[in-house]
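Visitor: have a look; sequence and predicted model below, questions after that.
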Amino acid sequence: MPNRGDLLEKLATESGVGLRTCLEYREGAMKFLYRREGIDGDEARDRARRLQELYRAESNPADKGGLTGHGRLRGSVHYFEDLLVLTLPADDDPTFGFSVGLDVGSDLTQFLDSCRETLFVE
């Protein structure tokens, strides 16, 4: 069972992360677990739907063995001019996505692994 509260606490207290949003995608539906004050809800939902489609498109080849020999997809990162969007899939369902400021830095894979460990207790 995913540790949603623990992940949100980690993201909120992690130095320099600048959490903007955190969502849970399950069976075609999405739910905001967190949306920073000042971020428009309608615009955030629209962006979240577009990012969900982007994630589906990139994860489909990986799920079908497109990256054989490199293991299963453990996370996805989309780098935009003003933010990073990270996606962490569960082995079954749901998938979690969150957006953070660009100051996460070069320790991104360590950060992703730490978030996965917090969320899924790996």
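Guide: Thanks, I have the structure now.

Visitor: all contacts plus neighbour counts: C-alpha atoms, from now on.
Guide: Will do.

Visitor: may I see the buried residues of the longest helix anywhere in the chain?
Guide: Across the chain, the longest stretch assigned as helix under DSSP state H is helix 41-63. By neighbour count on 16 or more other C-alpha atoms under 10 Å, the buried set for helix 41-63 is Ala48, Arg49, Leu51, Gln52, Tyr55, Ser59.

Visitor: so can I have TSV of these showing distance to Pro2?
Guide: Converted to TSV, these look like this (distance: C-alpha to C-alpha, whole Å):
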residue	distance to Pro2
Ala48	20
Arg49	22
Leu51	21
Gln52	19
Tyr55	19
Ser59	20
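
Visitor: list just the nearest of those residues to Val77.
Guide: Tyr55 (9.4 Å; C-alpha to C-alpha).

Visitor: that closest one contacts Ser76, doesn't it?
Guide: Yes. Between Tyr55 and Ser76 a contact is recorded at 7.5 Å, counting by C-alpha atoms under 8 Å.

Visitor: what about versus this one:
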Amino acid sequence: MAETEELIDYLESRAGDSLRAVGKYSGETCSLEYVRDDLAHEKVRDRLEAIQANITWSWNPPEDSVLEELGPKSASLQVREAAVILHLPAEDREGVIIGLEPGAASDLTSFITDCMRYVGDTSGVD
């Protein structure tokens, strides 16, 4: 996996104060590599562990020939009311999880909110 410190430097310069946390995982093991100073380290670590525990089934569905035609997956994204979570798979069962403030993806979250108006209940979308 690429140097995590270099990624964190890039994220700090690109996302600024919107960067909350960066974690990496390998198999069942995960480590919190960066936490913004104003956040509770333990709480963020617990969130990272919960996210990592669910990655295999919710963010890495089995690939089939139809999906393979689209090319390899480079990232997965969860947009939540209070966070944007980016998953960057590196290798089989390895990757990086990045937590951002919702405002870091304001164009995307606004677009999703607009689309949800056509889909149904938007109570969970900000």
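Guide: Nice, I can see it. In this text, all values refer to a predicted model and were calculated from it rather than measured experimentally.

Visitor: quick TM-score on the pair, please.
Guide: Once superposed, the chains reach a TM-score of 0.73 (TM-score structural alignment, normalised by the length of structure 1), with 107 aligned residues with a C-alpha RMSD of 2.4 Å.

Visitor: still on that earlier bit, who touches both of Tyr55 and Ser76 of structure 1?
Guide: Thr87 (C-alpha atoms under 8 Å, 6 or more residues apart in numbering).

Visitor: is the most centrally placed residue in structure 2 in a helix, a strand, or coil?
Guide: Residue closest to the average C-alpha location in structure 2 (C-alpha atoms, centre = their mean): Leu86, at 2.0 Å. What DSSP: H, G, I helix; E, B strand; the rest coil gives for Leu86 of structure 2 is strand.

Visitor: ok, it - contacts?
Guide: With contact set as C-alpha under 8 Å, 6+ apart, Leu86 of structure 2 has these partners: Ala75, Ser76, Leu77, Gln78, Ile97, Ile98, Gly99.

Visitor: show me where structure 1 has helices.
Guide: Going by DSSP H, structure 1 shows helices at 4-13, 41-63, 108-120.

Visitor: now these in JSON lines, with distance to Leu23 of structure 1?
Guide: Putting these into JSON lines (distance: least, C-alpha to C-alpha, whole Å) gives the following:
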{"stretch": "helix 4-13", "distance to Leu23 of structure 1": "10"}
{"stretch": "helix 41-63", "distance to Leu23 of structure 1": "8"}
{"stretch": "helix 108-120", "distance to Leu23 of structure 1": "13"}
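
Visitor: if we can go back for a sec, what's the match for the residue nearest to the centre of structure 2 in structure 1?
Guide: With TM-score structural alignment as the criterion, the equivalent of Leu86 of structure 2 in structure 1 is Leu86.

Visitor: residues near the spatially closest residue to its match that is not a sequence neighbour, how many?
Guide: Closest residue to Leu86 of structure 1 apart from its sequence neighbours, by C-alpha to C-alpha, 6 or more residues apart in numbering: Val77 at 4.6 Å. A count of nearby residues for Val77 of structure 1, using other C-alpha atoms under 10 Å, gives 17.
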